[in-house]
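Asker: Curious how this folds, go ahead:
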Amino acid sequence: MTGSNQQGNLQDHSDLSHGVCLGFDTRAIHHAFDPAAFSRAVQPPVFLTSTYGFESVAANDAAASHGGRLYAREYNPTTEILEQRLANLEGAEAGLVVTTGMAAFGTLILSLLSQDDELVVHNTLYSNTVAMVEQGLPRFGIKVVPVDLSEPSNLDAAITDKTKLVYFETPVNPLSTILDIAAIAERAHGLNVKVAVDSTFASPALQRPIEHGADIVLHSLTKYINGHGDTLGGALLGDAETLHMLRETGLRYITGATLSPHSAFLILRGLKTLSLRMERHSASALAIARMLEAHPAVAWVSYPFLESRSIARKQMTQGSGMLAFGLHSGFEGARTMLDRLQLVTRAVSLGDTDSLIYHPASILRARQSIRKDAHLIEGVGEDLVRLSVGLEDVSDLIADLRQALQVL
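Answerer: Below is the predicted model:
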């Protein structure tokens, strides 16, 4: 709860709407911040403090007894603006921001699950999430059950009385395939199990899983929501009771993964242009996906808004900037193509203004020299190339990809 001395700081500009719900972009710019409370500053200040003073011992006691704002691990005014704004855009009751997307996953799982509990996941996940569910969670006595959730009825056999959560990504990293949120949520809820969705590839500008039945949404804020490749962050969004528990257990004493106020400021800045950026990312990615689909060197392309993807069009407004493809020339062809690129940057992240390309199998082979157990995740072949389409002129990106594919 917000202390009385901060109530004026976090107004949502509802008085500007005259009873009409404000649009997504307006809320992305204004929600939860009132410049009048900060000497008319248009941008939210960055609060660089590790603790908070109180007017009296009694006030300190009152704050402590009501879960008040005592220490910057659990609360900062800048991060609170970000949490409230993200929750509003996602259609959630509350939000929690942390240092990275992996910190968000760790906070979620280690807060909600205990020894002997079970977690059902889709059989393809982000590689570091795979490491967590394969290597980390079993150490704590948590059983992980991988399931092909492209067929939601598979949940019927996977869920037991020990299952506490179903977790999946859509679009799926790095395949850019789509899972049906509503169908999965309906099955899970019918068996009294909550659903958490990693919606990083889409962002709330394109997809809001809570509207389709999900209980909790996870984002790597590092990616599209920040959008500029200059800071890390993660977010969890959902009902107020669950989010309060994630803050009071996960953040306070399990992970302690507090997002810095400066990072929160940068992410708030990026959030203001999210919708505009996602339109450009999506339009360019669709044009590139169609070019690659027609190219003789390309064996296959996966992009959510290619014509056959009906589920994507049901739950997303556009296809986002992520696509995957494979070449007829396989592993060696992918390496040759990446080395020939002149404009697209070879890098492992995504969602930046710059276009970034990544060949998982090459990185895997390098890692196996120091980690013998490293392996490609389910569904990812040695030919797969992941492309994060940036904001450059799409004609320049297409020309660069064409020349890189020319010799294959």
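Asker: Going by C-alpha atoms from here, please, whenever you check contacts or count neighbours.
Answerer: Fine.
Asker: Buried ones in stretch 156-171, by neighbour count?
Answerer: 158-159, 163-171 (16 or more other C-alpha atoms under 10 Å).
Asker: Let's have these in JSON lines, adding distance to Gly53 and secondary structure.
Answerer: Shown next, in JSON lines, are these (distance: C-alpha to C-alpha, whole Å; DSSP: H, G, I helix; E, B strand; the rest coil):
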{"residue": "Ala158", "distance to Gly53": "50", "secondary structure": "helix"}
{"residue": "Ile159", "distance to Gly53": "48", "secondary structure": "coil"}
{"residue": "Thr163", "distance to Gly53": "43", "secondary structure": "strand"}
{"residue": "Lys164", "distance to Gly53": "40", "secondary structure": "strand"}
{"residue": "Leu165", "distance to Gly53": "39", "secondary structure": "strand"}
{"residue": "Val166", "distance to Gly53": "41", "secondary structure": "strand"}
{"residue": "Tyr167", "distance to Gly53": "40", "secondary structure": "strand"}
{"residue": "Phe168", "distance to Gly53": "42", "secondary structure": "strand"}
{"residue": "Glu169", "distance to Gly53": "41", "secondary structure": "strand"}
{"residue": "Thr170", "distance to Gly53": "43", "secondary structure": "coil"}
{"residue": "Pro171", "distance to Gly53": "45", "secondary structure": "coil"}
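Asker: Another for comparison:
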Amino acid sequence: MDDQSAPTLDTLTVTEGEDPFERGSEAGDVVSPVHLSSTFALPGLDAEMRLEDVDPDAGEFVYGRLSNPTRHALETRLAALEGGAHGAAFASGTAAIFTTLLASVRPGDHIVAFEDLYAGTRRMLDDVFRARLGVDVTYVDATETANVAAALREETAAVWMESPTNPKLALCDIAGIADLVADREVVFGVDNTFASPYFQRPLELGADVVVHSTTKYLNGHSDAIAGAVVTDDDALAEEIRFLQQVGVGAVSGPFDSYLVLRGTKTLAARMARHEANATAVAEFLDARPEVTDVYYPGLPDHPDHELAREQMSGFGGILSFELDGDIDDAKRFVEALTEFTLAVSVGGVESLIELPAAMTHEPLSPAEREALGISDTLLRVSVGIEGIDDLIADLERGFDAMARSAEPPSTER
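Answerer: From the prediction side, this is the model:
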């Protein structure tokens, strides 16, 4: 490789932000230490010094909410993984989204959002931004870019997308929407949690800002709650930093930052295995008569398959599918599984399954769920990195449980 060539993402996940001889490491730690101190000693009192002038890149720290060496290493790495100039680590993905939107809109403004968003994000938009902050919100089927165009108004200040979405794995044309708002004073944000920067880099497609629940794939081990924002926009980054450190203060703590930093080291290896397993599971489910629909961008009959091939480098490790039955069948199916754990969240090395209508999307009304196509038998699966034969055998146990429930009662005495 040429000396001037930028490191690949596979390398950045392991090394970026953790130079053993930078940022005051006395022992030459290969792994960033967990800096638990809430405050940092100053070499002297400089009347000219202002807190906003303290530079973590130069190893300068004052107070843990403003910056922390462990968190700063993580923020440096996350920015590099998304190809952005600025990274900010938060206490959760929800805090990251809230802060980004708060930095982007004011009362009287308008947001255009993908209708198939994570239910928690929809509740935030409805119950906080619309109800309390006076920001109007329009939800659209963003699989058609024309629907986004039709919803834009003079007062539109932000366009908020997920791609792929939760839980139906729908995609929007990120580059197409970026072109649509390029000449407007609009912040275009993309939640990239489901794809991870390993499979998709929205900033390179024209988005202004990208967010993650780093709880998911970036950490990858289901043992830390955290979030992140990455942007190339200097002014937006400054506003997000102010809100992160002062206005909201929802920063990622040192230990969670350490766990996510550690998790990113295996991102490339994990994502390749997640995708391989998810593809095998999707193809298995697609062939089952008990399944009416499988939603996975890697399947050729997925409506957004070609778009996924264009704007992603892989199809990810999450899928959802519809059972041919009722909610009792869905319950019997999930309760018969032993390898797939019944739990919310995604992106860990272990396989998880959930029933959105009764779990992640239960806060939505039945009418809202129906409008989004979230039925009582829709199951979402986060496919882990276990042996694929074990996972397929476990799903067969679920189908066997459904079949037993459908058998007529015995008349033998």
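Asker: overall similarity of the pair, as a TM-score.
Answerer: The TM-score (TM-score structural alignment, normalised by the length of structure 1) is 0.91; 388 aligned residues with a C-alpha RMSD of 2.0 Å.
Asker: quick one on the thing from earlier: would you turn the buried residues of stretch 156-171 of structure 1 into a markdown table with distance to Ala87 of structure 1?
Answerer: Shown next, in a markdown table, are the buried residues of stretch 156-171 of structure 1 (distance: C-alpha to C-alpha, whole Å):
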| residue | distance to Ala87 of structure 1 |
| --- | --- |
| Ala158 | 31 |
| Ile159 | 29 |
| Thr163 | 26 |
| Lys164 | 23 |
| Leu165 | 21 |
| Val166 | 21 |
| Tyr167 | 19 |
| Phe168 | 20 |
| Glu169 | 19 |
| Thr170 | 19 |
| Pro171 | 20 |
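Asker: Between all of those residues, which two are separated the most?
Answerer: The distance between the two most remote of the buried residues of stretch 156-171 of structure 1 (C-alpha to C-alpha) is 23.6 Å, for Thr163 and Pro171.
Asker: Quick one: neighbours of the counterpart of Ala287 of structure 2 in structure 1, just the number.
Answerer: Using TM-score structural alignment as the criterion, Ala287 of structure 2 maps onto Ala294 of structure 1. Residues near Ala294 of structure 1, counting by other C-alpha atoms under 10 Å, number 12.
Asker: Likewise for the one 4 residues further on?
Answerer: Here the count is done by other C-alpha under 10 Å, and Val298 of structure 1 has 18 residues near it.
Asker: so where do the helices sit in the stretch 51-200 of structure 2?
Answerer: For the stretch 51-200 of structure 2, applying DSSP state H, counting those that start in this stretch gives helices covering 69-81, 93-104, 119-124, 145-151, 174-181, 196-199.
Asker: Onto which residues of structure 1 does the fourth one map?
Answerer: By that I understand helix 145-151 of structure 2. Mapped onto structure 1 using TM-score structural alignment, helix 145-151 of structure 2 spans residues 152-158.
Asker: What lines up with Gly256 of structure 1 in structure 2?
Answerer: If you follow Gly256 of structure 1 across to structure 2 using TM-score structural alignment, you land on Gly249.
Asker: still on that earlier bit, can you tell me which of the buried residues of stretch 156-171 of structure 1 is nearest Gln342 of structure 1?
Answerer: Pro171 (27.7 Å).
Asker: Excluding chain neighbours, what is closest to the closest one?
Answerer: Ile178 (4.9 Å; C-alpha to C-alpha, 6 or more residues apart in numbering).
Asker: Which position in structure 2 pairs with that neighbour?
Answerer: In structure 2, Ile178 of structure 1 lands on Leu171 (TM-score structural alignment).
Asker: just to revisit the earlier point, for the helices of the stretch 51-200 of structure 2, which one sits closest to Phe333 of structure 2?
Answerer: Closest approach to Phe333 of structure 2 among the helices of the stretch 51-200 of structure 2 (C-alpha to C-alpha): helix 119-124, 23.7 Å.
Asker: In structure 1, what range does that closest one match?
Answerer: Mapped onto structure 1 using TM-score structural alignment, helix 119-124 of structure 2 spans residues 127-132.
Asker: Just confirm Leu266 of structure 1 is within a helix.
Answerer: Yes: secondary structure assignment places Leu266 of structure 1 in a helix (DSSP: H, G, I helix; E, B strand; the rest coil).
Asker: State the distance from it to Gly233 of structure 1.
Answerer: 10 Å (C-alpha to C-alpha, to the nearest Å).
Asker: swap in Gln406 of structure 1?
Answerer: Distance from Gln406 of structure 1 to Gly233 of structure 1, by C-alpha to C-alpha: 38 Å.
Asker: Strands along the stretch 251-400 of structure 2, start to end?
Answerer: 291-295, 318-323, 341-342, 352-354, 378-382 (DSSP state E, counting those that start in this stretch).
Asker: Relative to structure 1, which residues correspond to the shortest one?
Answerer: Right, the one you point to is strand 341-342 of structure 2. By TM-score structural alignment, strand 341-342 of structure 2 lines up with residues 345-346 in structure 1.
Asker: Could I get the buried residue list for stretch 320-327 of structure 2?
Answerer: Within stretch 320-327 of structure 2, the residues that count as buried by 16+ other C-alpha under 10 Å are 320-323, 327.
Asker: and what of stretch 344-357 of structure 1?
Answerer: 344-346, 350-357.
Asker: What is the nearest of those residues to Leu206 of structure 1?
Answerer: Nearest to Leu206 of structure 1 among the buried residues of stretch 344-357 of structure 1: Gly351, at 13.4 Å, using C-alpha to C-alpha.
Asker: Spit out the contact partners of the closest one.
Answerer: Shown in contact with Gly351 of structure 1 (C-alpha atoms under 8 Å, 6 or more residues apart in numbering): 201, 222-225, 227-229, 321, 388-390.
Asker: for those, which one is nearest Ile210 of structure 1?
Answerer: The closest of those, once distances to Ile210 of structure 1 are taken by C-alpha to C-alpha, is Phe201, at 15.6 Å.
Asker: What's the separation between the closest one and Pro152 of structure 1?
Answerer: Distance from Phe201 of structure 1 to Pro152 of structure 1, by C-alpha to C-alpha: 21 Å.
Asker: Ok, Ala72 of structure 1 next?
Answerer: Ala72 of structure 1 is 41 Å from Pro152 of structure 1, by C-alpha to C-alpha.
Asker: and what of Ala188 of structure 1?
Answerer: Taking C-alpha to C-alpha, one finds Ala188 of structure 1 at 9 Å from Pro152 of structure 1.
Asker: Then His122 of structure 1?
Answerer: From His122 of structure 1 to Pro152 of structure 1 the distance is 10 Å (C-alpha to C-alpha).
Asker: residues shared between the contacts of those two?
Answerer: Common neighbours of His122 of structure 1 and Pro152 (C-alpha under 8 Å, 6+ apart) do not exist.
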